[in-house]
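Enquirer: A structural model of the following input is requested.
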Amino acid sequence: MDTVSLEYRFSLPDGTREIFHFELIDESLELIDSHCSDPLPGWTRLSFHQCPNCPMTETEQAYCPYAAKISNTVSRFDRLLSYERVYMDVITKERVISQATTAQQGVSSLLGLIIANCGCPHTNFFRPMARFHLPFANIEETIWRAAAMYLLSQYFLKTEGKVADCELTGLEAIYRNVHIVNRAVSERLRAASRSDLPANALILLDVYAMNFPYRIDTILRDMRQLFTPFFKDVFGNAQ
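Expert: Next up is the predicted model:
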């Protein structure tokens, strides 16, 4: 079974370290080590601040998969404040990305990886992005990656004889749903943690989901000039 390894290493202001190691099954992108708390805390129950767009019921799912997967991260950063400085290394087989940043920014990047693989039906669409995870991505990089991922998914649909969405309508709908989910989970986190860090890290991540439908047209229009070589076919004729 082929796996993809990722590791987040946090060097904290008090001299301690927090290390999160992940193994993703290459084909399914399932998290082998889910970093869940055991036992799960009460705030991870499905009914606790359940998302208004959640399709699950307690009879079929006692715990929110999103909350369950981030519970270990929340508990391990319960003593840290959002603005405190940390030094981070994000390690994959191919490269090491190091950055001095705020705890809020670092945990936000970590949550982005976990949430994409948490089993929530609204975030499962981001699994391909988790496979090619880019820590600390800005809004332009995120839109580039999300649009490329979505259009590639539509290409695969078209090869199977299905209707492809080249207008990115479905991608905008995905982000609107994720924004609703993130807002509800942030309410869980305010009740769960003594620190402002977990909720603020999620809010920072949610800024992308909230702004995506409004920024995508502008950013893609600005990116259009990058593709001028493709505006002529291989024979030099204008498309």
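Enquirer: C-alpha only now, for contacts and for neighbours.
Expert: OK.
Enquirer: can you pull out the strands in this protein?
Expert: Applying DSSP state E to the chain gives strands spanning 3-11, 17-25, 85-92, 96-102.
Enquirer: Another for comparison:
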Amino acid sequence: MNPGAQGPADAWYRELVVEFPDGTKEWLHIERKPTGTHIPLLRGKPAPWTDLEFQKCPSCPLPKNLVPTCPAALSMQTTLGKLREHTSIEEVKATAVDARGRTQTVEGPLQNVGATLVQLAVFVSGCPVGKEFKPYLEDLPPFVSSQQLSRHIVTKILAKHDGVWESARAELVGTLNALHEIFVHLMKRLLNGGEPPAQDAIPNSIAHLDAVAQTLSVRADALFQQMTVELGWHKKPAVEDKPAGLGGRLASFFGRLKP
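Expert: Here you go, the predicted model:
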């Protein structure tokens, strides 16, 4: 999806309007704490599949006695839950509005728009693993291409590591591995939690974002070396190379969804 922006919107929008082919619209208001964390506006009780211990990510440090529900799952219930009856290939028009009233409007498959809600759930909900990735997404508009997203993330992490692409790559690979586990377990929650969505818009939104992350992991070496040259970091002394350890070895996403 190529954004048709009407000004540079912030990545973490306050409102999202999705217009469907039949003219109907879904309005999603995103409430936040002063820190920027998403506050799910829940009507009724949390769904059973949001329970913290149900399909909990192996690396999640949250204690059940203090946090009864998975922050990412609860966020998804209040946002992506509105897309339960829709298919992933529906061509929609989506407009994101940030806190300053700036907008960005795009048109494309619903799963691409849904992926921005998955980003919200994973990176801005209070998920302790996902929030580590949030700084890499700063200064991005809500809707970007996979290439723009990858280049932006690599640029951010290279700057953090003073241009040493080997250590930057190692950090990125570890983070992508953890994110992959989150996507897998969110999918397991949806499919095995007793309330599977009627259509495929929600699961395919998760799968779409996971595919973007896995593609970045596969292209990490080449992209880091390319961006190191483009940004002038290649003039720094080289350090000993270390194997990425992930590359193309991530398991097939849907192949890991067995209960």
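Enquirer: Could you report the TM-score for this superposition?
Expert: Here the TM-score for the pair of chains, by TM-score structural alignment, normalised by the length of the first structure, is 0.78; 219 aligned residues with a CA RMSD of 2.8 Å.
Enquirer: before we move on, the earlier item: out of the strands of the first structure, which is closest to residue 121 of the first structure?
Expert: strand 17-25 (18.1 Å; CA to CA).
Enquirer: TSV please, covering the strands of the first structure and showing distance to residue 176 of the first structure.
Expert: As requested, these are exported to TSV (distance: least, CA to CA, whole Å):
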stretch	distance to residue 176 of the first structure
strand 3-11	28
strand 17-25	26
strand 85-92	29
strand 96-102	27
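Enquirer: Show the residue spans covered by the helices in the stretch 51-200 of the second structure.
Expert: In the stretch 51-200 of the second structure, the helices defined using DSSP state H, counting those that start in this stretch lie at 71-78, 110-123, 146-160, 165-192.
Enquirer: Taking their axis directions, the last one and helix 71-78 sit at what angle?
Expert: By that I understand helix 165-192 of the second structure. 50 degrees (axes from the mean of the first three to the mean of the last three CA atoms, to 10 degrees).
Enquirer: Go ahead and measure how far helix 165-192 of the second structure is from the middle of the chain.
Expert: Relative to the centre of its chain, helix 165-192 of the second structure is centred 10 Å away, using CA atoms, centre = their mean, to the nearest Å.
Enquirer: of the strands of the first structure, which approaches residue 57 of the first structure most closely?
Expert: Of all the strands of the first structure, strand 17-25 sits nearest to residue 57 of the first structure, with 27.4 Å by CA to CA.
Enquirer: how close does the closest one sit to the second structure?
Expert: Average distance, strand 17-25 of the first structure versus aligned residues of the second structure after superposition (mean CA distance after the TM-score superposition for the first structure): 2.9 Å.
Enquirer: Now that strand: buried residues?
Expert: By neighbour count on 16 or more other CA atoms under 10 Å, the buried set for strand 17-25 of the first structure is 22-25.
Enquirer: And for stretch 50-58 of the second structure?
Expert: 50-57.
Enquirer: Can you add distance to residue 182 of the second structure and give the residues you listed back as a markdown table?
Expert: As requested, those are exported to a markdown table (distance: CA to CA, whole Å):
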| residue | distance to residue 182 of the second structure |
| --- | --- |
| 50 | 13 |
| 51 | 14 |
| 52 | 13 |
| 53 | 13 |
| 54 | 13 |
| 55 | 10 |
| 56 | 9 |
| 57 | 6 |
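Enquirer: Grab the nearest non-local neighbour of the equivalent of residue 72 of the second structure over in the first structure.
Expert: For residue 72 of the second structure, the aligned position in the first structure is occupied by residue 66, per TM-score structural alignment. Excluding its sequence neighbours, the residue lying closest to residue 66 of the first structure (CA to CA, 6 or more residues apart in numbering) is residue 118, at 5.3 Å.
Enquirer: got it, and residue 97 of the first structure?
Expert: residue 90 (5.1 Å).
Enquirer: Please apply the same query to residue 22 of the first structure.
Expert: residue 6 (5.2 Å).
Enquirer: for residue 200 of the first structure, same thing?
Expert: Closest to residue 200 of the first structure by CA to CA, 6+ apart is residue 104, at 6.4 Å.
Enquirer: The one you found and residue 58 of the first structure, how far apart?
Expert: 32 Å (CA to CA, to the nearest Å).
Enquirer: Of those two, which one has the most company?
Expert: Higher neighbour count among residue 104 of the first structure and residue 58: residue 104, with 25 against 11, using other CA atoms under 10 Å.
Enquirer: follow-up on the earlier one: okay, the helices of the stretch 51-200 of the second structure in CSV with distance to residue 20 of the second structure next?
Expert: What follows is the helices of the stretch 51-200 of the second structure, written out as CSV (distance: least, CA to CA, whole Å):
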stretch, distance to residue 20 of the second structure
helix 71-78, 19
helix 110-123, 9
helix 146-160, 23
helix 165-192, 23
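Enquirer: so who does the residue nearest to residue 97 of the first structure touch?
Expert: 6-9, 96-98, 135 (CA atoms under 8 Å, 6 or more residues apart in numbering).
Enquirer: The residue nearest to residue 66 of the first structure contacts residue 125, correct?
Expert: No. In this structure residue 118 of the first structure lies outside contact range of residue 125 using CA atoms under 8 Å: 10.9 Å.
Enquirer: Those two - which one has more neighbours?
Expert: residue 118 (23 against 20).
Enquirer: Identify the residue of the second structure aligned to the more buried one.
Expert: Matched by TM-score structural alignment, residue 118 of the first structure corresponds to residue 125 in the second structure.
Enquirer: what do you get for residue 22 of the first structure?
Expert: So, by TM-score structural alignment, residue 22 of the first structure is matched to residue 30.
Enquirer: Next, the contact list for its match, please.
Expert: Per CA under 8 Å, 6+ apart, neighbours of residue 30 of the second structure: 13-16, 38-40.
Enquirer: What of residue 213 of the second structure?
Expert: Contacts of residue 213 of the second structure (CA under 8 Å, 6+ apart): 176, 180.
Enquirer: Return the residue of the first structure aligned against it.
Expert: Checking TM-score structural alignment: residue 213 of the second structure goes with residue 209.
Enquirer: Find the nearest non-adjacent residue to the most centrally placed residue in the first structure, please.
Expert: Centroid check for the first structure by CA atoms, centre = their mean gives residue 112 as the closest residue, at 2.8 Å. Spatial nearest neighbour of residue 112 of the first structure, chain neighbours left out: residue 205 (7.1 Å); criterion: CA to CA, 6+ apart.
Enquirer: what's the neighbour count on that neighbour?
Expert: Neighbours of residue 205 of the first structure (other CA under 10 Å): 21.
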